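Enquirer: this one's sequence-less:
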């Protein structure tokens, strides 16, 4: 009886979680619609093959094709050093942060025509992985290489670029940016003396996806307020 109760409770938690995600997607879609933007919100766990397929099929049924793919899904379930990270955590990091982007594009590519664009979202941590986010940083480094390879494979009809955001105070980064001491340290490392914003990142994505960037492919755009990245 105890086992059955625990299983039932687990399913109740699972479906509550799914309902919460759907609610968040619906709320985001409604906010965009309120601004006069035509939008379709679809819940998709990128490691789930059926949900990826549903995302692509639903989009194509609604719009007939896919013009832009922005791969932004990522996790960081551990703050351990790389050699102390459990194998299951290593698998999850690679599966979500790198592999899922490839699998999503495999599904989307048949529906992408001439002039389409792909933007992979990496991180400033891909250049200098922090010790508390070491393996996360390594997966983001991998996206730099993936950008180069995909740009060659998908040319000339599709451009593939990458964005390396600096620190942005989102829920994902709250354990870092929510600490005022750490936040001040990060701000001091930027030339602009501030953290980034979601609008900063969205503007960079919009640029790379637009015709203004029609002669840019295989590149990584660092959007980090002047934080050290590369020469």
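Expert: Nice, thanks for sending it over. Because the structure is a prediction, the values reported are computed rather than measured. Numbers count the residues shown, from 1 in each chain.

Enquirer: From here on, just use CA atoms for contacts and neighbour counts.
Expert: Fine.

Enquirer: Output the longest strand belonging to this protein.
Expert: Looking across the chain with DSSP state E, the single longest strand is strand 112-121.

Enquirer: contact partners of that strand?
Expert: 65-72, 101, 143, 147, 156-165, 205, 208-209 (Cα atoms under 8 Å, 6 or more residues apart in numbering).

Enquirer: out of those, which are buried?
Expert: 65-71, 101, 143, 147, 158-165, 205, 208-209 (16 or more other Cα atoms under 10 Å).

Enquirer: so where do the helices sit in the chain?
Expert: For the chain, applying DSSP state H gives helices covering 2-34, 49-63, 87-94, 100-108, 134-154, 174-177, 180-189, 198-209.

Enquirer: for the fifth one, packing partners?
Expert: Okay, so that is helix 134-154. If you count contacts as 3 or more Cα pairs under 8 Å, 6 or more residues apart in numbering; DSSP states H and E, helix 134-154 packs onto helix 87-94, strand 112-121, strand 158-165.

Enquirer: and here's the other structure:
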């Protein structure tokens, strides 16, 4: 059994400082199954303590990377989970469904492209039906494609990134709200890119700043109804997003090494942040952005 998240350990050495091969490439959106090195999503180490007992969560982009780690941590904390993912990610999604079920919780698989408004809304309806209700929503799915020059950033890519990262969040949240009662929690995934945009990620960084503002405004609107909205802002985490054109290939071997901790994060290190914001123990935390980025200063 791997050391769990409660084990006293040096954070600089909890996981190795990886050097992904530069020639590594996957077609978008990428699969954990093919990633080199593989990610740690907490499948062998995350230890739950019942912090989300009886809760019902919908997580987008839940087949791999950060979303998969959140799905595993929620299930280990005794929540039932609906997983949204693209049909081409079925292989990864099946693995997460199996882990959730082996944790004794219900898993509802929801393949579909949420950048389509009708499919995004239909996905929420199926999640509510499959789970018997909804009290946690995690908008996590994201599109990130590196592009060095604005002149080369196509209208199609800009539009797809906006629809996946911002429009889908709007459609899904709006559809989910009628089913969420006081005590429910909405958690949106933003990024350090919202504060420190890389020059090759103009469209992606723009969406992450939009997610921050959407979340902080919505948090104020929904707080009187007892529904909390917060965000998590990851730094450099090793996921399939990075090798499916999310990073320039020549930067892969050094990915995450410039952080004060000296390494990229592993998805399982994000699980506790989402669990905290989803659970009642964060009842007075509203409109907050929880930065999990290896020590990089942010506003």
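Expert: Everything's here; your move. This structure is a prediction, so every number in the text was calculated from the model and none was measured.

Enquirer: Could you get me the TM-score between them?
Expert: Superposed pair, TM-score by TM-score structural alignment, normalised by the length of structure 1: 0.83. Supporting alignment: 212 aligned residues with a Cα RMSD of 2.2 Å.

Enquirer: how about the helices of structure 1 in JSON lines, adding distance to residue 80 of structure 1?
Expert: Below are the helices of structure 1 laid out as JSON lines (distance: least, Cα to Cα, whole Å):
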{"stretch": "helix 2-34", "distance to residue 80 of structure 1": "27"}
{"stretch": "helix 49-63", "distance to residue 80 of structure 1": "29"}
{"stretch": "helix 87-94", "distance to residue 80 of structure 1": "10"}
{"stretch": "helix 100-108", "distance to residue 80 of structure 1": "23"}
{"stretch": "helix 134-154", "distance to residue 80 of structure 1": "8"}
{"stretch": "helix 174-177", "distance to residue 80 of structure 1": "15"}
{"stretch": "helix 180-189", "distance to residue 80 of structure 1": "18"}
{"stretch": "helix 198-209", "distance to residue 80 of structure 1": "27"}
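
Enquirer: of these, which approaches residue 228 of structure 1 most closely?
Expert: Smallest distance to residue 228 of structure 1 across the helices of structure 1 (Cα to Cα): 7.8 Å, for helix 180-189.

Enquirer: you'd agree residue 218 of structure 2 is up against residue 229?
Expert: Yes. Look at residue 218 of structure 2 against residue 229 with Cα atoms under 8 Å: they come within range, at 6.9 Å.

Enquirer: Which neighbours do those two have in common?
Expert: Counting by Cα under 8 Å, 6+ apart, the residues touching both residue 218 of structure 2 and residue 229 are residue 287.

Enquirer: Same list (the helices and strands packed on helix 134-154 of structure 1) but as CSV, adding distance to residue 46 of structure 1.
Expert: Shown next, in CSV, are those (distance: least, Cα to Cα, whole Å):
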stretch, distance to residue 46 of structure 1
helix 87-94, 12
strand 112-121, 14
strand 158-165, 18
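
Enquirer: out of those, nearest to residue 33 of structure 1?
Expert: Closest approach to residue 33 of structure 1 among those (Cα to Cα): strand 112-121, 23.4 Å.

Enquirer: how much space between the most centrally placed residue in structure 1 and residue 104 of structure 1?
Expert: Nearest residue to the geometric centre of structure 1 (Cα atoms, centre = their mean): residue 72, 1.4 Å. Relative to residue 104 of structure 1, residue 72 of structure 1 is positioned 11 Å away (Cα to Cα, to the nearest Å).

Enquirer: Residue in structure 1 paired with residue 105 of structure 2?
Expert: Aligned counterpart of residue 105 of structure 2 in structure 1: residue 37 (TM-score structural alignment).

Enquirer: do residue 155 of structure 2 as well
Expert: That one, residue 155 of structure 2, aligns with residue 87 by TM-score structural alignment.

Enquirer: Just give the number of residues close to its match.
Expert: 10 (other Cα atoms under 10 Å).

Enquirer: same check, this time on the one 5 residues further on
Expert: Each residue near residue 92 of structure 1 was counted by other Cα under 10 Å, and the total is 17.

Enquirer: what does residue 199 of structure 2 give?
Expert: For residue 199 of structure 2, using other Cα under 10 Å, the count is 14.

Enquirer: May I have the residues that are in contact with the counterpart of it in structure 1?
Expert: Residue 199 of structure 2 maps onto residue 131 in structure 1, with residues paired by TM-score structural alignment. The contact partners of residue 131 of structure 1, by Cα under 8 Å, 6+ apart, come to 79, 81.

Enquirer: rerun that using 10 Å as the cut-off
Expert: Residue 131 of structure 1 sits next to 79-82, 137 when contact means Cα atoms under 10 Å, 6 or more residues apart in numbering.

Enquirer: These into a markdown table, with extra columns for distance to residue 21 of structure 1 and neighbour count?
Expert: Listed next are the contacts of residue 131 of structure 1 as a markdown table, based on distance: Cα to Cα, whole Å; neighbours: other Cα atoms under 10 Å:
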| residue | distance to residue 21 of structure 1 | neighbour count |
| --- | --- | --- |
| 79 | 25 | 15 |
| 80 | 28 | 14 |
| 81 | 31 | 14 |
| 82 | 30 | 16 |
| 137 | 26 | 21 |
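
Enquirer: Just flag the most distant two among those residues.
Expert: 80 and 137 (12.3 Å).

Enquirer: What is the neighbour count of residue 297 of structure 2?
Expert: Neighbour count of residue 297 of structure 2, defined by other Cα under 10 Å: 12.

Enquirer: Could you tell me how far the counterpart of it in structure 1 is located from residue 138 of structure 1?
Expert: If you follow residue 297 of structure 2 across to structure 1 using TM-score structural alignment, you land on residue 228. According to Cα to Cα, residue 228 of structure 1 and residue 138 of structure 1 sit 17 Å apart.
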